[in-house]
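> Could you look at this predicted model? Sequence included:
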Amino acid sequence: MTDTIFATDKKLYQLLKTGVNRARKEQRSLLVSLDRQLPAFDPLAYFAVGRQLFEKTLLWGRPTSDFCLVGLGASRTVAAEGRERFSVVKKAWSEILEGAIIDNSACLNGTGPLLMGGFNFTPQQQLSAIWANYPDAMLVLPRFLLTMSQGEYWLTTNIMVGPKSKVDELIKKVEQEWNMIERKATQRSWRKTFSTEIKLQEGEVESWKATVEQLTQDIKDERLEKVVLARQVDVKAEQSFSTTCILDRLRNKYPTCYIFAVGQGDECFLGATPEQLVKFEGDQLQTSCLAGSTARGSSKREDQLLGNQLLNSEKNQHEHLIVLRSIRNSLQKVCLEINISEKPKLLKLDNVQHLHTPITGRLKPDFSLFDLVKELHPTPAIGGLPKNIALELIRKREGIDRGWYSAPVGWINATGDGEFVVAIRSALVKDDNAYLYAGCGIVADSEPEDEYQETCLKLQPILSALKGELNEFTANNE
């Protein structure tokens, strides 16, 4: 990489010239996008720089799949409010791509123009100011997109041009921006040791347990199958959190999980989730059912015993079947075919193991990834069943604003391929404050103490990453 990769780029000059001429003719703004191959880089080095220089910085990756995206800045931000947020974003992305001038020589998924971002759990009047800067939908077309995929490293530059744009000025500006990014990425050492004492404010634990008890009665009265109840834990640190260090610990500790971050100003929503909502490529989709969980054992024998108990647990198998049936019913609306494994298997993570069933399918013509996300969210694993009644009970009983917790976060490219996950095992971080959420599926025979302990187990990964060392979070922290 050199200081002249843009200034001497004849292809970029010609693309921009063509774009400006078209913008003048059509009297509108349009997208010019060009990618180029780069030497190997650490995505987090650029994420750290992005947090310094830009209002919006985003990251998405899965370490074991050798895939990572880093979005620096925003050439265009698509935001939407209300129940039609999926449709609004779908239309806006189509309009951005209309007439766009794209040179995507990499031909790799994750290169070229794409949107990164996500949605909130459910459109509703906000109960707190915590999520004020995260609307019902927010997806970003990055100014600079860095992609690591299949052992290759690429930079995609997305530039919006208008009728009055001047090519030389556009190139000069993008050159200056990239030079600053490069200097800081090579000079800044963000891999510093970071640990801090944290204080937990769990809220009214006994009140939450009482809500579990109330929900079990609601489920019996309403003849529901399941409602997911979440709770919020506030964390206060002795110093400001380093979001880059938190992400570094998460990717090293949970390499099979999806590592994500959506930085908005001095706030950042981040996490390491094991739960894929849906992946789409061509006309093929991939999703999974992840419901039912237990702890990992302290020995191989104990771990196997706990796993076998989970596989044979009537309660957990029932919960898993509820989620699986709901996913199948949702997919039938948009799929030509659906393939589901016969029996769930164990998905073992560092501190928890889940029942897991892979699902594949083929999408009907004229449907998109946004349609899949709309149909699948929220799954019973984070909402309940029947969906609408469960969501109404969540609004009535939960008493918190979930924001983007347990909502779809991901990316979509110009051809419609992409992937979204369910943003659990996550936190919203701002300065020395962090807001964490964990939930569990409540059924008719749920025990409040057991459900509380399950939320404690689910909070451990992100709490450990926030603190910088292992932080055993159990009922003893009350």
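Okay, I see it. Numbers count the residues shown, from 1 in each chain.
> For the rest of this, base every contact and every neighbour count on C-alpha atoms.
OK.
> Quick one: residues contacting the residue positioned nearest the centre of the chain.
Nearest to the mean C-alpha position of the chain, counting by Cα atoms, centre = their mean, stands V409 at 3.1 Å. Listed by Cα atoms under 8 Å, 6 or more residues apart in numbering, the contact set of V409 reads 116-119, 260, 420-423.
> okay, now the one to match up with it:
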Amino acid sequence: MDFKNPLANELKECFSQQISDLELSEAIKCISSQPEGKYQYLSFSIQIPTVDALAVLEQSGDTSNFQYYWEKPSDKFAIAAAGSVERIQTTGKERFRESSDQGKELLSKVLHISNIDHHLAYVHLLGGFSFFDHNVGKEWRSFGAGSFNLPEWVLVRDSKFTALTVTKKIAFHDDPQDICNSFLATLDRLDSICDAGSYQVESKRSFESKVEVPGIDSEDYNQWVNSVESATELIKAAEFKKIVLARELRVKLHTPVSDTKILNHLRHQYPDCYSFLIRQDGKSSFIGSTPERLASFQEREVLTEGLAGSISRGKTASEDAVLEHELLHSKKDLSEHAFVLDAIEENLQRYSDIFEHPVSPGIKKLSNVQHLYTPVHARIKEGVSRTEVLSRLHPTPAVGGYPRNLAMPYINKLEHFDRGWYAAPVGWINANGEGEFVVAIRSGLIKNNEVRFFAGCGIVEDSNPQKEWDETNLKFIPMLTALKHARK
């Protein structure tokens, strides 16, 4: 049996190498006749030529269903995925644990076949969590408080290696030829969107919306000053030591805007950041380019980081060096950074056999801002789940406050918008036990004819409302600039 497209022939080869050289339809017949309930999903992975993950997603076209994108260009790592075969949804205080339990149960029902031996040629679960335990705001309703999708297809590129995994739901006694045809239909579509030679490129036209940041004479500024002053008074009264307050900036759109075009600008401007897109349905997409990794997992090894305290970049080398020196000696920023490291240590050390980090922070430089930065390495104890680690780390003092349990209740009282998934953990995990999650800052929600961007900063006892306002404006720049460069 030979097929017209290359990916379909790869599928045939994949099955034939794994199942006694059976023809494709015979292989599927063999699988679908397994005891009822043993396997509910059939998945296969093949290696394909290197492609641009964002371009593949852009060419896939169907924005009415689940879509996912993840890329850190400096690591030469990217993921693109679309279609939802199954979706896990959780809410409440136990949402991390329940997501883990449901994820393990789901993966146990997937029969995965591959003709390649590579740690990324596996089934992936893609998604994340909201900032708070419950997420009921109308703008974020489709995202829920915890959501992970098993995609119909996922493409993972790691340097020069690219794996494509396709998954289908199967039922006991399904007709093997129908299953075969379903795989082939997906492969026909993927064959063209993975081939740059067949791409249709749209002509550019100007983006019409005018983007402005509110000034100090605005109502937004007055609300901000009141919030910061209230927070500093609470700190002086010993209610907590630090709280992170954020702002929402709404931009009305006169014409639709492409989320993939915004991301294309972000990934080129910020190659050391994690650019991401999560679309749950056709109504909204959550995008961003964050510098902050929450945790990456490989077996029992966990990498996380403290990222708190920031200052602008200089226009000259000398000015940049002066600003870096100022940040490294800023009592306010060093104090804010110390809260983050203390919290990470408190939340991870008792779960870890090894916990280590440099004594003093260094600097992470982005194109428009520089941050105090301390990498942290831990080796978690046997039996500790990855989602348990996530639940202990989120939210860090860099996006929540310190102590966490004392500061968190005040965020909703002092802010004037619904955080949704802003500053929450988003990422991926695969059936091989590997995964990575970031803190979804430098982000925005695109919905209908409006974009909502978010930016926050840490408030401590000596915080100045004007300076904190300026810092949030600085953090809005990446997303606003990317929006200006977007074309539809």
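Nice, thanks for sending it over. Source: prediction; values computed, not measured.
> Alignment lookup: L331 of structure 1 to structure 2.
The pairwise alignment with structure 2 assigns L331 of structure 1 to L348, based on TM-score structural alignment.
> Secondary structure class of that match, three-state.
The local conformation at L348 of structure 2, judged by DSSP: H, G, I helix; E, B strand; the rest coil, is helix.
> ok, which stretches of the stretch 51-200 of structure 2 are strands?
For the stretch 51-200 of structure 2, the strands defined by DSSP state E, counting those that start in this stretch occupy 67-72, 77-90, 110-114, 124-129, 146-158, 161-169.
> Tell me which of those sits nearest to V225 of structure 2.
Among the strands of the stretch 51-200 of structure 2, strand 124-129 comes nearest to V225 of structure 2, with 29.6 Å by Cα to Cα.
> Give me the distance between F276 of structure 2 and R386 of structure 2.
Distance, F276 of structure 2 to R386 of structure 2, by Cα to Cα, to the nearest Å: 21 Å.
> more crowded one of those two?
Taking other Cα atoms under 10 Å, F276 of structure 2 and R386 do not tie; F276 has more neighbours (28 against 25).
> what do we get in structure 1 for that one?
Under the alignment by TM-score structural alignment, F276 of structure 2 pairs with F260 in structure 1.
> Number of residues surrounding S318 of structure 2?
Residues near S318 of structure 2, counting by other Cα under 10 Å: 10.
> What helix or strand is the counterpart of it in structure 1 located in?
Counting by TM-score structural alignment, S318 of structure 2 lines up with R301 in structure 1. Using DSSP states H and E, R301 of structure 1 sits within helix 300-311.
> what's that helix in contact with?
Counting by Cα under 8 Å, 6+ apart, residues outside helix 300-311 of structure 1 touching it are 292-297, 316-317, 344-346, 353, 355.
> can I get those in TSV with secondary structure and distance to L459 of structure 1?
Shown next, in TSV, are those (DSSP: H, G, I helix; E, B strand; the rest coil; distance: Cα to Cα, whole Å):
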residue	secondary structure	distance to L459 of structure 1
G292	strand	16
S293	strand	13
T294	strand	13
A295	strand	12
R296	coil	14
G297	coil	17
N316	helix	20
Q317	helix	23
P344	coil	24
K345	strand	23
L346	strand	20
Q353	strand	14
L355	strand	18
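> Buried among those residues? Need that as a selection in ChimeraX.
Typed into ChimeraX, the line below selects the buried ones among the contacts of helix 300-311 of structure 1, using 16 or more other Cα atoms under 10 Å:
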select :292,293,294,295,296,297,316,317,344,345,346,353,355
